[in-house]
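J.: Below is the sequence, then the predicted model.
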Amino acid sequence: MPKSMTGYGKLDYVDENYRISCEIKTVNSKVLDVSVSLPYYLSGKENLATSIVSKYVKRGKVHVKINTRFLKPVELKIDFAMARSYFEVLESIRESLNIQSSINLSDILVFREIFHSELDSDEIERLWNKVVKVLENTLEVVDKERQIEGEKLSKDLKKLVDKLMDISNEIEKYSHLLKQEIAKRIKENVEEILPENVELDANQFETAVALIADKADIREEIVRLKSHLNRCKELLNQNNPVGTLLNFLSQEIHRELNTILSKSRMLEISNLAIDGKFVNSQIKEQVQNIE
């Protein structure tokens, strides 16, 4: 069955060298939109992370947040030129505002830009390999949740499609009575207008009925409507991303129901078409959550 576009997963990993956490949220979107938040020293891996996500998610907005901590000492370097610049700026502010207290080391240490961790390429690759595993495991958690939610959505959608198919069958039944209903109404209207001693010309009557019935003929719309509904059923039994196709079909169903409603010459058909549009609006709303 199709998957839902909404899901959430969070995993933590700890070994003797690293602590890694990965949090993933997925929400509805017309296309695949992936945003990845990584530590600055892994920023060059953003495209790789996005590529990994795209193997699990085909449609939706995906927010990935990855945090890492080193549990072993990491070499730090100090940018003394920047530290001196900060000191001189702080000293200038102190003199301008006539502040009596002197500038302390703690005043400078708040500026994190003066510290730089030196990670060689081997260290980055070792960390990245760990991150990839945590990312993939988190994506599997999210994917499972999206599968479970997708099954619920598919069951609800199937019920709505079946309900709309029942309405279509009812419309089809009344459509077979359409010509008789038109003939009855024309005859009643003509009898109200014509004098009692004037007889209705049978040929003209049949021609009028045929012309109006042809304009009110909804058989093609019913065939297309049922075809769209059967296609929806097929898609809801697939394991592929079908949300875009289902959304397109719901638009086509809406179009056919509108045409039936505009052509309708029977109150029963009009009421059924309105009911069908309501059910289809529920289908369209649910489809927005399908991948």
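T.: On my side now, so go ahead.

J.: hey, let's count contacts and neighbours off CA atoms from now on
T.: Will do.

J.: The lengthiest helix in the chain packs against which elements?
T.: Using DSSP state H to define each element, the chain has its longest helix at helix 121-175. On a contact count with 3 or more Cα pairs under 8 Å, 6 or more residues apart in numbering; DSSP states H and E, helix 121-175 meets strand 7-14, strand 18-27, helix 46-56, helix 219-236, helix 267-287.

J.: can you rerun that using 7 Å?
T.: Counting contacts by 3 or more Cα pairs under 7 Å, 6 or more residues apart in numbering; DSSP states H and E, helix 121-175 is packed against strand 7-14, strand 18-27, helix 219-236, helix 267-287.

J.: Include mean neighbour count when you put the ones you listed into a markdown table, please.
T.: Listed next are the helices and strands packed on helix 121-175 as a markdown table, based on neighbours: other Cα atoms under 10 Å:
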| stretch | mean neighbour count |
| --- | --- |
| strand 7-14 | 17 |
| strand 18-27 | 19 |
| helix 219-236 | 17 |
| helix 267-287 | 18 |
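
J.: for these, which one sits closest to V142?
T.: Among those, the nearest to V142 by Cα to Cα is strand 7-14 (5.0 Å).

J.: between that closest one and helix 121-175, what angle do the directions make?
T.: Relative orientation of strand 7-14 versus helix 121-175 (axes from the mean of the first three to the mean of the last three Cα atoms, to 10 degrees): 160 degrees.

J.: picking that back up, would you mind identifying the next helix or strand past the longest helix of the chain?
T.: helix 178-193 (DSSP states H and E).

J.: in that following helix, what's buried?
T.: For helix 178-193, the neighbour count (16 or more other Cα atoms under 10 Å) marks L178, K179, E181, I182, A183, I186 as buried.

J.: What is the neighbour count of E91?
T.: Neighbour count of E91, defined by other Cα atoms under 10 Å: 15.

J.: Which strands or helices does the strand or helix carrying it pack on?
T.: Element membership for E91, per DSSP H and E: helix 80-96. Under the contact criterion of 3+ Cα pairs under 7 Å, 6+ apart, helix 80-96 touches helix 105-109.

J.: Show residues contacting the helix it packs on.
T.: A83, Y86, F87 (Cα atoms under 7 Å, 6 or more residues apart in numbering).

J.: Identify the residue spatially nearest to the last one, adjacent ones excluded.
T.: Looking back up the chat, that one is F87. Spatial nearest neighbour of F87, chain neighbours left out: I108 (6.6 Å); criterion: Cα to Cα, 6 or more residues apart in numbering.

J.: same check, this time on the first one
T.: Distances taken as Cα to Cα, 6+ apart place I114 nearest to A83, at 5.9 Å, with adjacent residues excluded.

J.: ok, the one you found to K72 distance?
T.: 21 Å (Cα to Cα, to the nearest Å).

J.: between these two, who's got more neighbours?
T.: For I114 versus K72, neighbours defined as other Cα under 10 Å are more numerous around I114 (17 against 9).

J.: In addition, the following structure is provided for comparison:
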Amino acid sequence: MALSSMTGFARSHGGSGAHAFEWELKSVNAKGFDFRLRLPPGFDEIEQVLRKRAAERLIRGTVYANLTVTRSGPTGDVRVNEDVLTAMLRIATDLAKRTGAAPPTVDGLLALKGVIEIVEPEASEAESEAARAAVVAAFDTALSSLVEMRKNEGATLGAVLGQRLDEIEAMARQADAAPGRRPEAVRARLAEQIQVLIETSERFDADRLSQEAVMIAARADIREELDRIASHVAQAREMLAKGGAVGRRLDFLAQEFNREVNTTCSKSNDIELTRIGLAMKNVVEQFREQVQNLE
């Protein structure tokens, strides 16, 4: 399966009878799947169908779907709401008498909300059904375009993430081969720390010295962290190759990367190892940021 990004944009147009319509779909990053749909009056019946089709093809991301419909053909009838006009006229005349204001004018009354009504010509049930079917078909077209765009961006993200993994792996090899990890370097640092311990202790305790030496040696060894980093790199490459909705799992793996690199930096008492660890931490952060865009 291909990787997919959570960001994308698509449009589609269509028409049926007197109806012309346009779909606009936009998706952005999100922890889960959220489908936000806006339909004009008269198309509420197809909402559940649209939600189901979107959920079948998208797993993560906030998707905004907006339908715009225009109607051509005969214009609607203009009618005067007699009841509203009578009530407004009575109120306006009464106020004019009480305040001495000018009596209401025709254009003023007609400008009041509710006095003028525009009644659109009613479409037959067959015409409405055909329009709804055409709208659903256009939605499928826009949805396919959105899915395709997300896959194209996913392929680009996959290549970028692969490069970051290569960099992490190369830095882990540099850390493994760093002069500060050589046995003689570790022994030298250990001897120096033991000497400081002896000089600062009032009473020499062989058992305490042995324990401290073991702890110092353990803290200086980053073999376990390097092995875990190598394992995480292998797992990440396997997920990228498999594809599909792997964004959440890769995000968890990025957190594990970060934990191991932090431990490596905290254990390091060598300038070169610290430099490599900090550089690796920067690449891991870049990896994590890109992973946030994956479905």
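T.: The structure has been received and is ready for your questions. Keep in mind the model is a prediction, meaning the values are calculated, not measured.

J.: Show me how far the helix holding E91 of the first structure is from its chain's centre.
T.: Centre-to-centre, helix 80-96 of the first structure and its host chain are 52 Å apart (Cα atoms, centre = their mean, to the nearest Å).

J.: Repeat that for stretch 270-279 of the second structure.
T.: Per Cα atoms, centre = their mean, the centroid offset for stretch 270-279 of the second structure relative to its chain is 33 Å.

J.: what's the matching range in the first structure for that stretch?
T.: Aligned by TM-score structural alignment, stretch 270-279 of the second structure corresponds to residues 266-275 of the first structure.

J.: Over to stretch 57-65 of the second structure?
T.: Mapped onto the first structure using TM-score structural alignment, stretch 57-65 of the second structure covers residues 56-64.

J.: OK, contacts around the nearest residue to V80 of the second structure once chain neighbours are set aside?
T.: Nearest non-adjacent residue to V80 of the second structure, counting by Cα to Cα, 6+ apart: I116, 4.9 Å away. Counting by Cα under 7 Å, 6+ apart, I116 of the second structure makes contact with V78, R79, V80, N81, L110.

J.: ok, now I59 of the second structure?
T.: F33, E295.

J.: can you check K61 of the first structure too?
T.: Applying Cα under 7 Å, 6+ apart, the residues near K61 of the first structure are T26, V27, N28, S29, L32, D33, V34.

J.: of all those residues, which two lie farthest apart?
T.: N28 and V34 (11.8 Å).

J.: would K61 of the first structure count as being in a strand?
T.: Yes: the assignment for K61 of the first structure is a strand, going by DSSP: H, G, I helix; E, B strand; the rest coil.

J.: before we move on, the earlier item: so the residue nearest to A83 of the first structure touches D79, yeah?
T.: Yes: taking Cα atoms under 7 Å as the definition, I114 of the first structure is a contact partner of D79 at 4.8 Å.

J.: Could you give the number of residues near the residue lying closest to N269 of the second structure once chain neighbours are set aside?
T.: Distances taken as Cα to Cα, 6+ apart place A220 nearest to N269 of the second structure, at 7.3 Å, with adjacent residues excluded. Per other Cα under 10 Å, the neighbour tally for A220 of the second structure reads 20.

J.: dump the residue contacts of whatever residue of the first structure lines up with A220 of the second structure.
T.: A220 of the second structure maps onto A216 in the first structure, with residues paired by TM-score structural alignment. Contacts for A216 of the first structure (Cα under 7 Å, 6+ apart) come out as K263, S264, R265.

J.: Would you mind measuring from A216 of the first structure to S250 of the first structure?
T.: For A216 of the first structure, the distance to S250 of the first structure equals 23 Å [Cα to Cα].

J.: go on, R69 of the first structure?
T.: 48 Å.

J.: more neighbours, these two?
T.: Neighbour count, other Cα under 10 Å: between R69 of the first structure and S250, S250 has more, with 22 against 13.

J.: picking up where we left off before, looking at the contacts of K61 of the first structure, state which has the most neighbours.
T.: Of the contacts of K61 of the first structure, with other Cα under 10 Å as the count, T26 tops at 23 neighbours.

J.: so that residue touches K10, yeah?
T.: No: between T26 of the first structure and K10 there is no contact under Cα under 7 Å: 12.0 Å.

J.: Who are the contact partners of K144 of the first structure?
T.: No contacts exist for K144 of the first structure under Cα under 7 Å, 6+ apart.

J.: I218 of the first structure too?
T.: I218 of the first structure neighbours (Cα under 7 Å, 6+ apart): I260.

J.: swap in the one 10 residues further on?
T.: For H228 of the first structure, the contact set (Cα under 7 Å, 6+ apart) comprises L249, I253.

J.: Map it onto the second structure.
T.: Using TM-score structural alignment, the partner of H228 of the first structure in the second structure is H232.

J.: Centre of the chain to stretch 17-25 of the first structure, how far?
T.: For stretch 17-25 of the first structure, the distance to the chain centre is 26 Å (Cα atoms, centre = their mean).

J.: Quick one: residues in contact with that stretch.
T.: Residues contacting stretch 17-25 of the first structure (Cα under 7 Å, 6+ apart): 7-14, 62-72, 131, 134-135, 138.

J.: switch the cut-off to 6 Å
T.: Here stretch 17-25 of the first structure makes contact (Cα atoms under 6 Å, 6 or more residues apart in numbering) with 7-13, 62-72.

J.: still on that earlier bit, how close does the longest helix of the first structure sit to the second structure?
T.: For helix 121-175 of the first structure, the mean deviation from the second structure after alignment is 1.7 Å (mean Cα distance after the TM-score superposition for the first structure).

J.: C265 of the second structure and L253 of the second structure, how far apart?
T.: Computed as Cα to Cα, the C265 of the second structure to L253 of the second structure distance reads 18 Å.

J.: Any idea how many residues pack against T99 of the second structure?
T.: 8.

J.: In contact with the closest residue to R60 of the second structure other than its chain neighbours, which residues are there?
T.: Residue nearest to R60 of the second structure in three dimensions, not counting chain neighbours: F33, with 4.3 Å by Cα to Cα, 6+ apart. Residues near F33 of the second structure by Cα under 6 Å, 6+ apart: I59, R60, G61, T62.

J.: Map F33 of the second structure across to the first structure for me.
T.: Counting by TM-score structural alignment, F33 of the second structure lines up with L32 in the first structure.

J.: What separation is there between that match and V57 of the first structure?
T.: For L32 of the first structure, the distance to V57 of the first structure - Cα to Cα - is 8 Å.

J.: One more: K144 of the first structure?
T.: 12 Å.

J.: Same check on E75 of the first structure?
T.: Separation of E75 of the first structure from V57 of the first structure (Cα to Cα): 38 Å.
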